[in-house]
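Participant: Got a predicted structure here, sequence first:
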Amino acid sequence: MDADREGSGGRGIGQRGSGRRTPGRAVAYAACGVVLLAGCASMPDSGDLRGVDSTPRQDTPVRVFAMPPQEDAEPTDIVQGFLEALTSDDPNYETARKYLTPAAQKKWEPGLSTTVLDDGPGADIVRPADREQADGTWFTLIGTKVAVVDAQQSYAPTSGQYRETVHLVQDKKTKQWRIDTPPQGVVMGKSDFQRNYVAVNKYYFASEAKALAVPQTVAVADPVYVRERVDPVTQVVRSLLNGPTRWLDPVVRTSFPTGTALQKGTSSLTPDDRGALTVPLNDKAGHVSSDRCRAMAAQLLFTLQNLAPAVDTVELQADRRPLCSADGDDANGVAQRGSVEKPASLYFVNGEHRLVRMPAVPDSGDAKAEPVPVPGALGDGDKDLRSVAVSRDEHMAAGVSLDGRSLYVGSLVSGGSLGDPVLVSTGKAAEDRLTTPSWDIEGDLWVADRNPADPRLLLFKEGAGKPLKVETPGLDGRIKDLRVAADGVRIALVVQKGGKQSLYVGRIEREGKIGDARSVSVRELRSTTPDLEEVTTMSWAGDSRLVVVGREQGGVQQTRYVQVDGSTPEGPPPAALTGVKEVAASEDDDVPLAAYSEDGIVRLPSGAQWQKVDADGTAPVYPG
């Protein structure tokens, strides 16, 4: 089967702002699930180069391999072939290296970074007036940057122009052109990146030095990108053993001893027909306790289950000796994850401004269950509420008064009293007062005071007492909304500056002993939706995923999922819904998305359309 490479987003060499796709001359051959990229068609050696179109994303797991350079290929063909080889499924970029000189092959480090461009790399030949070319031929690769994946496989959105110089020389003996100055790392268009890479959550544990005061260890997701058709299981195991990414490292720990790696000579990891994956480790892991070994196996199993669901059991070896094994029940006994903690109820404020609840997951036999007031003063008291938050154990709740001025905390027990507000804002207008609060896994309550005269992020230990001011170095703007993740070490903030509202995720660092006065800060805020001009509302919707409602500049409101690293997860966005003012999600995928829209409270059961719950309700939340 022959096919021109008419890609789905590759901005090719030589297509500098023309707005027209030049059909690529490269030929792809598909047979037995393998596609070969041929990037060596004859081209002129002056003027603009033709397009390197991105390979369309395949619906089936077709593996793509590049063709080596043809005999007597022109410099333009060499650059073309090299760029196409970067998008192939060669495990170690063997074919791409064939376009390089022997010296460049030794120096080039494809694992250093992957630069993602909006429309693929374009290139210009550098004219003699621009650079002396007596020693070879120069090209400048150009494009618009979208993201960079670093050496730790961590994704980060970026912007600006990409410009890298490529130099070719002609071998004096063979007269063959080869690249002696390749671009740094790997570069490709967005659609090729989406075809080549897959996001995976590695799992670590909340740090012992900053341990959370909860009865069980908490697992924290650390998203990375691995090449999807180049033995991803082995890639992600190596990545897990190498430790957490730089951003998350200060607040997590690993159970693997320092220096733990796969046993020398291990090339590929494959589960057997029982769904068991044997992971042979070096002797660094040979003397761990049984409890620590189970924690190591839990980390591996949590990590692998979102990449290879067929893995049911992990069996660890060290220096070729059996260590321990763990299945799903064993792993869940070691640590808790937000994505497996199912909430009992969906909560919201009804038309009488009181807190009500209903089952989180609709009963198939009783899809029209009616909301009921929660026990306690927030459900049957005399305080009119604007927004609410329910603790993760669903024993406590917090409510902000209708005018946004006062924060109340009460138990969800019949007959419980409310008492005086724990916080009062002095902001002049409602939008300059208190945000919707949020509970963390320790049972502490977070809220921001938006008073322009004294904007603050505050934390109430166990929802009571004098609030602790949370330091926010690097925060540029005023907090409009906040949600703490189920893992207790990350927080999502909607930050308002001027006329723009942006979503950031920060790392929560806690200093001092549990039970004593502790310093708390939110550090290294990262933008997760740089393309959105306005973020209306958001909620955590997984261990490393959020659901966001917002709009791009000049665009219309949209609801979509984003990863905490700013990338877009695979899968369709939620069904369209107009006029969304607030959204609520659980980290558990089986719990329906809920929203406050023009139709009041609605929710989205799996496989269905949005369904009306309460026409007069507002402020929907799940615990957290």
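Facilitator: Perfect, thanks for sending it.

Participant: contacts and neighbour counts: CA atoms only from here.
Facilitator: OK.

Participant: Checking the nearest residue to Gln58 once chain neighbours are set aside next. Helix, strand or coil?
Facilitator: Closest residue in space to Gln58, ignoring its immediate chain neighbours: Arg195 at 7.1 Å, by Cα to Cα, 6 or more residues apart in numbering. Assigned with DSSP: H, G, I helix; E, B strand; the rest coil, Arg195 falls in the helix class.

Participant: Helices of the stretch 151-300 of the chain, residue ranges please.
Facilitator: 190-196, 232-242, 290-305 (DSSP state H, counting those that start in this stretch).

Participant: what packs against the shortest one?
Facilitator: Packing contacts for helix 190-196, counted by 3 or more Cα pairs under 8 Å, 6 or more residues apart in numbering; DSSP states H and E, involve strand 114-117.

Participant: Which secondary structure elements does the strand it packs on sit against?
Facilitator: With 3+ Cα pairs under 8 Å, 6+ apart as the test, strand 114-117 has strand 137-149, strand 186-189, helix 190-196 packed against it.

Participant: Swap in 6 Å and give it another go.
Facilitator: With contacts taken as 3 or more Cα pairs under 6 Å, 6 or more residues apart in numbering; DSSP states H and E, strand 114-117 sits against strand 137-149, strand 186-189.

Participant: which parts of the first one are buried?
Facilitator: Which is strand 137-149. For strand 137-149, burial by neighbour count (16 or more other Cα atoms under 10 Å) applies to 137-149.

Participant: Against that first model, consider the following:
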Amino acid sequence: MRSSRRLAAALAVAVVAWAGSGCAVIPVGGPFPVDEAGGGDPMSKPFQRMIAVPPQPAWAPLQVVQGLQAAMAAYADEPDVLSTYLTPAAAKTWRPDGPVTVIANRPKYDYVGKSDGDQVVIRLVGTPIARIEADDTYMPYTGVGDISIDFTLVKDAQGGYHVQSVERGAGLLLTMDDVARAYRPTKLYFLAGPPGPSRLFAERRLVVDRVWLRVKPTENFAQTIVRRLLEGPSKALHGAVGSVFPQGMSVRSVRSDDDRVVVDLHGPIAPDELYTDGLKAQLKWTLNNNDMANGRTVEVQLDGEPFYSSDPFVIRADDMREDWLGSNVSPAYYVSKGAVRSLGDERAGNAVQGPAGQPNELYSRLAMSDGGAMVAARGTPAAGGGIWVTRVAPDGRWQRWIQGRQEDLTPPSWHRDGTLWTYDRANGTVLRCDPASGRGPERVAAPGLDGLDVTRLRVSRDGVRVAVTVGKNEVRVGAITGGGGAPMLGNFQTLTRVTDEEIRDIAWRDGERLLVLVQSKNAQSVREIYVGDGQSTELPATNKRLESISALGQRLLAATEGRKEILEFNQDKQGWVSKVDGGDAANPIFSLG
């Protein structure tokens, strides 16, 4: 630690030292307070920079291991220091690439086995939190228990210790404090639908890709964000979303003044009206929703010249049309004695038109299409099983679209394009029914689900992501790739896994947030999880046992067991209120989700 203190004194700035690490944390750029790091530039993010120092001959083995970990935290800004902690042979073979392992703060260290003085093994034991992948995806750890890493150190001719090997091989190891110091969660916006040069983006819809970006002292954070946007989506959305920015395009600079943000690009481009609409949407939403534009006009340039025409190409506030993100406004419904009824803000309403509004005992787990024109349901044994559909109209009638036993088919889920999806557990396959084609259900390839016990399948409202429950204890999220003509499900990753608990239901709030109803032996919880990085919030519980949930935007409805009623979560009061208490209310419904 003496080296860290000498460094701090020499720099004449306020220094926060990490005990035993041989590292110091100082504000980047000079002697100013930490909360002003970034120089007041609204397009920058405050952060602290790790200043690593090489190992000292007098350091004990434990100090060397702690110093190595600190040098890992500083690697992105000072890559040369880390190799000084390694033996020459280890420095030639060790690589910092691969996922970044994130562990809880204050890991434990201990000497392992006997030491002859020239070789020492120190074991680090820490609680794993997440991985940050090479594509900037933040993946929460879903396993159980701590991890341990053995560091083998040897003494050199001068009496100092260096690391000869690390048990888990290559890759950086950071604490949560390291990540909070140097990374920022960031929303990137891409266009719904598969990528391709001929895509017209006619639907004009955006999809959020949430990544974690490292703050760089060499450029403002707005430039970091645009640079990452041009690289394309993370692997979670590969093949499921597109971008107007072609390969080979780069960002020269992003600068700002009081009224505008100027994005200067370089590379091949052949704009037209549809292209420029998509460019406006991707850039404006990405900059604004990361607090980089803050309502200012965005001007796009190409190699310092006006983009697209001889006049300045600007993106104004009114170019951020809400329809690019889809609507979070939709009527709410619930089921009473098998009939679908509307649910107003204050009280229950009337039954919907047609067969879906008639009492019956033949159908369960009802779902409503986009716009509310169609209702789908899983048939009970009395109905002969299968998935049934009816129009919400006086002349509508129930028709069986998909055959199968009730227990073998997951509750139906509508896609925004009008197709209906379910999982056939008896045959281990995803089924999709497209009424426009006039054909029966088709199988959809989903190799990531092969051999799994899929118990629910829900398509997100943006029509891009899919959530499934596996057994009673796991949720996985994937994406619809391949386009409408030959779709497939891929890119599946575990979102959450529970132990000694059971997942009772799932529901999409929107395209990036999934609600999960979890039941333990004595309690329940509803967890809101961002599918991009697994960040989770637990909502306040109710003393009533919930059976199912449905959500849209900020609204969340739930049906209770026992005395059947519909509850709504009040955001302002952070509590549950009864909406329908008729003793037979069930199955709350919003369109899609």
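Facilitator: Structure's in. What do you need? Computed from a prediction, not measured in an experiment: that's the story for all the values here.

Participant: just to revisit the earlier point, please tell me how far the residue nearest to Gln58 of the first structure sits from Tyr29 of the first structure.
Facilitator: According to Cα to Cα, to the nearest Å, Arg195 of the first structure and Tyr29 of the first structure sit 17 Å apart.

Participant: what sits up against stretch 104-113 of the first structure?
Facilitator: Residues outside stretch 104-113 of the first structure that contact it (Cα atoms under 6 Å, 6 or more residues apart in numbering) are Arg97, Val149, Asp150, Ala151, Asp180, Gly185, Val186.

Participant: Mind checking which of these are buried?
Facilitator: Arg97, Val149, Asp150, Asp180, Gly185, Val186.

Participant: quick one: which two of the residues you listed are the most distant?
Facilitator: The most widely separated members of those, counting by Cα to Cα, are Val149 and Asp180 (23.8 Å).

Participant: returning to that earlier point: which of Arg195 and Tyr29 of the first structure has more neighbours?
Facilitator: Neighbour tally, Arg195 of the first structure and Tyr29, criterion other Cα atoms under 10 Å: the higher count belongs to Arg195, 21 against 16.

Participant: how about Ile601 of the first structure, what's its match in the second structure?
Facilitator: Applying TM-score structural alignment, one finds that Ile601 of the first structure aligns to Ile566 in the second structure.

Participant: now the residue nearest to Gln58 of the first structure: how far from Arg545 of the first structure?
Facilitator: Counting by Cα to Cα - Arg195 of the first structure and Arg545 of the first structure are separated by 20 Å.

Participant: likewise Gly600 of the first structure?
Facilitator: Where Arg545 of the first structure is concerned, Gly600 of the first structure sits at a distance of 25 Å (Cα to Cα).

Participant: So which residues of the first structure form helices?
Facilitator: Under the criterion DSSP state H, the first structure carries helices at the ranges 75-85, 94-97, 102-107, 190-196, 232-242, 290-305, 328-334, 377-380.

Participant: Turn those helices into CSV, columns for distance to Thr270 of the first structure.
Facilitator: Output for the helices of the first structure, formatted as CSV (distance: least, Cα to Cα, whole Å):
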stretch, distance to Thr270 of the first structure
helix 75-85, 26
helix 94-97, 23
helix 102-107, 30
helix 190-196, 20
helix 232-242, 8
helix 290-305, 11
helix 328-334, 18
helix 377-380, 53
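
Participant: ranking these by burial, who's on top?
Facilitator: Using mean count of other Cα atoms under 10 Å, the stretch among these with the greatest mean number of neighbours is helix 75-85 (a mean of 27).

Participant: Run the chain-centre distance for that helix.
Facilitator: Offset of helix 75-85 of the first structure from its chain centre (Cα atoms, centre = their mean, to the nearest Å): 32 Å.
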